[in-house]
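Student: Task: produce atomic coordinates for the following.
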Amino acid sequence: MEWYEVALGLLGLLIVLIGLGLPIPFALAAASLPFLWQIQTFNTSLVSAQLKLWGVWINYILLAVPLFVFLGELISRSNIGANLYMFLHRGVPIRGSAAYGSIGACAGFGAVSGSSMVGSLTIGGVALPEMLRLGYDRRLASGVLAAGGTLSVLLPPSLILLFYGIVTDQSIGQLFMAGIIPGLLLASFFVIVVLIWARLHPAHVPDRDTGPRLALIQIAVSLGPIIVIGGVITVSIYGGIATPTEAAAIAALVTVALAVGVGGLRWKGFGEALMATMRTMGYLGLLLSAGVLFGFVLNYYRVPQQVTELFLAFELSPYMVLALVILFYIALGMFLEPVSMTFITLPVIIPLILAAGFDLIWFGIVYTITMEIAVLTPPVGLNLYVISGISRGKVSVPDVIVGSLPFIVALVVLVGVMIAFPQAALWLPEQVR
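Tutor: Below is the predicted model of the structure:
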């Protein structure tokens, strides 16, 4: 079969299967098998599929995924995230402190957990009712929290960067380091969005909070766990003490102790965290395995290489290629969630990016920012539904969409900054390389 027949056949079959409601992992595998049978017998292809599945589950680097997921679930079921938000908001004599506190709490949560949805759920569950009670406009409140969750994807540890590193065979530590400055820039951009919103619509932001400040012991309980967990991850990985997998294991153990000791976690919450981690990993494990099988078929028929040669034949400039790739991901992000896009598309896109001459560590940050846009764009913007769901009917999905639009603009601006100033992502990795 010709490569373009395989590419169109895989894509068409995948779209049909997803449209029929088949879960994406099974759709990926089912779309791959007919083309695998063209090069292998039925029995051999079954063995190949089993080996791909086994190869994913025994991958040492991938052990970091369930550990970081478990860490995030522990924090979301304890009071650690809630305490952090209350510290950043309560008694702060600044107009809009609850909105700024939400951004800061999401950034702090991002430093210890890599899931955008869990970040929005954890901080949003505490912050959204408080902001609505204080009189914030529901669109502003929901937009801040939906967008704030994306900080968990960019600031290390990030599951998307972890998956990107696995698929592209790039250093996880380098990718994590590259996300720090862009993550802090994004938090700053979100603060600027709130400042502009408050200036344009003064009625949407209440006067400064004059409530009582937290006592010193409450401040220690609020900040201590985040500092300790984030410090363990940062120092162990970037200090060369441990691999990302080992750092995740140590951090998960420390989080258990802190969640129980100061976060109020009980056996019920611990069990729920375990079950949620197993459910998440059941899906991710199948997705990873199916993605590997899908990539094997693509590479056997040389689809990525042929796509790259096709683009090179048009003699497009590198930045034109990059612009097309970014637009492709923004459009695709309206219909697929980021993890699925990572395993479906990167095997084809990465050779094209390499041929255009871009650094893969830098592109990993640009890619991750586009994934952040994906979780805020309907109809499959996960963070939009999370925030609407935790509002218990007080905020509709259209309200969250409208509230998220200025923050999506901030994300687009950040992409432009990364393109204009690549060193914003590459400077830190170069210093520790």
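
Student: Only C-alpha atoms from now on, for both contacts and neighbour counts.
Tutor: Will do.

Student: Which strand or helix spans the nearest residue to residue 278 once chain neighbours are set aside?
Tutor: Distances taken as C-alpha to C-alpha, 6 or more residues apart in numbering put residue 66 closest to residue 278, at 8.0 Å, once the chain neighbours are dropped. Applying DSSP states H and E as the criterion places residue 66 in helix 64-76.

Student: If you count contacts, what does that helix end up packed against?
Tutor: Helix 64-76 sits against helix 116-134, helix 159-168, helix 244-261, helix 267-300, with contacts defined as 3 or more C-alpha pairs under 8 Å, 6 or more residues apart in numbering; DSSP states H and E.

Student: What residues of the shortest one count as buried?
Tutor: In this case it means helix 159-168. Of the residues in helix 159-168, those buried under the neighbour-count criterion (16 or more other C-alpha atoms under 10 Å) are 159, 160, 161, 162, 163, 164, 165, 166, 167.

Student: could you say which helix or strand contains the residue nearest to the third one when sequence neighbours are not counted?
Tutor: Just to be clear, that refers to residue 161. What sits nearest to residue 161 in space, not counting adjacent residues and going by C-alpha to C-alpha, 6+ apart, is residue 175, at 6.4 Å. Element membership for residue 175 (DSSP H and E) is helix 172-178.

Student: could you measure the residue nearest to the spatial centre of the chain against residue 106, distance?
Tutor: Computing the C-alpha centroid of the chain and ranking residues by C-alpha atoms, centre = their mean puts residue 153 first, at 3.2 Å. Separation of residue 153 from residue 106 (C-alpha to C-alpha, to the nearest Å): 10 Å.

Student: Following up with a second sequence; could you model it the same way so I can compare the two?
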Amino acid sequence: MEILIAFLLLFLFMAGGMPVGFALGIAGGVGIWLSMGFSSMLGIFQTAPIENAASFTLTTVPMFILMAEFMNNGQMTQKLFTAAVKWFGHYRGGLAISTVMASAGLAAVSGSSTASAAGMASSVVPEMRRYGYDDKISVGVVSVAGTLAFIIPPSTVLIIYGILTEASIAKLFVAGVIPGLITVVGYCLAIYLWVRKNPEIAPSIKASSIKEKFASLKGIWTVILLSLIVIITIYTGVVTPTEAGAFGSFVALLIMLLQKKISFDGIKQALASTALTTAKIFIIIIGAMIFGYFLTITGSVQELIAMVQSLDVNRWVILTIIVIAYLLLGCIMDQMAILFLTVPLTFPVIMALGFNPIWYGILITKTVEIGLATPPLGLNVFVAASSAKVPLGTAFKGAGRLVAADFVILIILMAFPILVTWLPGLM
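Tutor: Here you go, the predicted structure:
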């Protein structure tokens, strides 16, 4: 009964617009109160926030956010797109493919998917219109390509998953590299096939010379350098993911200062924006941990594991059901809320079934990524459509082609776990 009441309150709070962190904390607190009494609830409220927030591992979150904030001062979005156009613009659907490439580069220094989509929509969509691209393909591609920030490291989703499951964040970051590249290729292939069938939606543009192509790389060397520093230092074990975030932030600031791309006011703004974003994430973490205490007290996780283990079905059937459930939840719920609400329940089940935790983390990240572009919630589509000032229906129709590619990629990653586990296995 306590579980039913807590979950009912949780969904009512979220449906009413209450912030996810507060909804989780209050619903979990009421559940603890009903299960163990008012004094136990107060005791957990007094200790849980500081115990969970004062974690060295959690410093990874603000460090990578700060790194992205520093880089945003250098107008990286436009520079990445310009360079991508020089290299890929002359291909069929070249500007759309360039948008995917630029989004991948942006993802390598930013863990925020919605920020990536908003930035690309406001700066890239007008450029694509100038060349005669249909809004359906331009806004659709921007919406879905922005989700690359969730799977290409450094990714806040992978960080949160690692914290919730105590999986190696370093291995999660490295594990995201190949799936990220496969996703980029999948998007580009989907665009090529789409434009080949409907060439009028994406006119061709003149090819750039070799000199122009290499000259365009001068504007993006900072992104390439920074992303290589993060991945190589983590992969070689020189630094931990937490240290890589701090080191990356320092290098990003140093680069911006040397290029005179950031002022003292810019530094203050980056710090303030990082603090605001971090506070939002930490409120969710604290609320989720309180709700997690409630689930532990009631023994619901253990009961769920026992129930699943008693089912006379193949473990792959259970995994498929879980993945489908995540895809459905992604259509109606906030992605961070899905992670905090479900991972404490599904992860023990996955471990009991003998699946690899790193591989499962990438699969869940992929489902979260898809949820950002599927109706009715599709946050990235809302953000891109709003920034580009196009009808929401047009944006969702355009995003559908690339979401279809995402489903194929998800099936490939499920069928061939080696694509995810190979690189982390070398560490």
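
Student: where does the TM-score land?
Tutor: Between these two chains, after superposing, the TM-score reads 0.95 (TM-score structural alignment, normalised by the length of structure 2); 426 aligned residues with a C-alpha RMSD of 1.9 Å.

Student: still on that earlier bit, tell me the gap between the following helix or strand past the helix holding residue 175 of structure 1 and the middle of its chain.
Tutor: Next along the chain after helix 172-178 of structure 1, taking DSSP H and E as the criterion, comes helix 180-200. Centroid separation between helix 180-200 of structure 1 and its chain, computed with C-alpha atoms, centre = their mean, to the nearest Å, is 19 Å.

Student: Where in structure 2 does helix 180-200 of structure 1 align, residue-wise?
Tutor: Aligned by TM-score structural alignment, helix 180-200 of structure 1 falls on residues 177-197 of structure 2.

Student: do the same with stretch 149-167 of structure 1
Tutor: Counting by TM-score structural alignment, stretch 149-167 of structure 1 falls onto residues 146-164 of structure 2.

Student: Could you do stretch 13-31 of structure 1 as well?
Tutor: The aligned range for stretch 13-31 of structure 1 is 9-27, by TM-score structural alignment.

Student: Could you work out the end-to-end span of the matching stretch for me?
Tutor: This stretch, stretch 9-27 of structure 2, spans 6 Å end to end (C-alpha to C-alpha).

Student: what residues does that stretch touch?
Tutor: 6, 7, 283, 284, 285, 286, 287, 288, 289, 290, 291, 337 (C-alpha atoms under 8 Å, 6 or more residues apart in numbering).

Student: follow-up on the earlier one: list the contacts of the residue nearest to residue 161 of structure 1.
Tutor: By C-alpha under 8 Å, 6+ apart, the contact set of residue 175 of structure 1 is 161, 162, 165, 361, 364, 365, 429.

Student: Go through those residues and say which is closest to residue 281 of structure 1.
Tutor: Closest to residue 281 of structure 1 out of those is residue 162 (14.3 Å), distances taken as C-alpha to C-alpha.

Student: Look up how far residue 253 of structure 1 lies from the closest residue to that closest one other than its chain neighbours.
Tutor: Nearest residue to residue 162 of structure 1 in three dimensions, chain neighbours excluded: residue 172, at 6.0 Å (C-alpha to C-alpha, 6+ apart). Going from residue 172 of structure 1 to residue 253 of structure 1 by C-alpha to C-alpha gives 21 Å.

Student: Between those two, tell me which one has more neighbours.
Tutor: Taking neighbours as other C-alpha atoms under 10 Å, residue 172 of structure 1 and residue 253 compare with residue 172 leading, 24 against 15.

Student: Hmm, residue 158 and the more buried one touching each other?
Tutor: No. Distance between residue 172 of structure 1 and residue 158: 9.6 Å, which falls outside the contact criterion (C-alpha atoms under 8 Å).

Student: mind checking what residue 328 of structure 1 lines up with in structure 2?
Tutor: Residue pairing (TM-score structural alignment): residue 328 of structure 1 is matched to residue 325 of structure 2.

Student: Which strands and helices lie in contact with the strand or helix carrying its match?
Tutor: Residue 325 of structure 2 belongs to helix 315-332 when assigned by DSSP H and E. When contacts are defined as 3+ C-alpha pairs under 8 Å, 6+ apart, helix 315-332 of structure 2 sits against helix 335-352, helix 357-371.

Student: Go again with 10 Å.
Tutor: Contacts defined by 3 or more C-alpha pairs under 10 Å, 6 or more residues apart in numbering; DSSP states H and E place helix 315-332 of structure 2 against helix 300-310, helix 335-352, helix 357-371, helix 392-415.

Student: Just tell me which of these ends up closest to residue 119 of structure 2.
Tutor: Closest to residue 119 of structure 2 of these is helix 392-415 (C-alpha to C-alpha; 15.8 Å).

Student: What lines up with residue 378 of structure 2 in structure 1?
Tutor: Applying TM-score structural alignment, one finds that residue 378 of structure 2 aligns to residue 381 in structure 1.

Student: My guess is residue 185 of structure 2 contacts residue 97. True?
Tutor: Yes. Applying C-alpha atoms under 10 Å, one finds residue 185 of structure 2 in contact with residue 97, separated by 9.4 Å.

Student: Overlap in contacts, these two.
Tutor: Common contacts of residue 185 of structure 2 and residue 97 (C-alpha atoms under 10 Å, 6 or more residues apart in numbering): residue 191.

Student: okay, the two: which has more neighbours?
Tutor: Neighbours per residue (other C-alpha under 10 Å) separate residue 185 of structure 2 from residue 97, with residue 97 holding more: 27 against 17.

Student: Over in structure 1, find the residue span the helix or strand the more buried one falls within aligns onto.
Tutor: Using DSSP H and E, residue 97 of structure 2 sits in helix 94-107. With TM-score structural alignment applied, helix 94-107 of structure 2 matches the range 97-110 in structure 1.

Student: Mind reading off the mean deviation between the matching stretch and structure 2?
Tutor: With mean C-alpha distance after the TM-score superposition for structure 1, stretch 97-110 of structure 1 departs from structure 2 by a mean of 1.2 Å once superposed.

Student: Helix or strand: which one has residue 354 of structure 2?
Tutor: For residue 354 of structure 2, there is no helix or strand it lies in under DSSP H and E.
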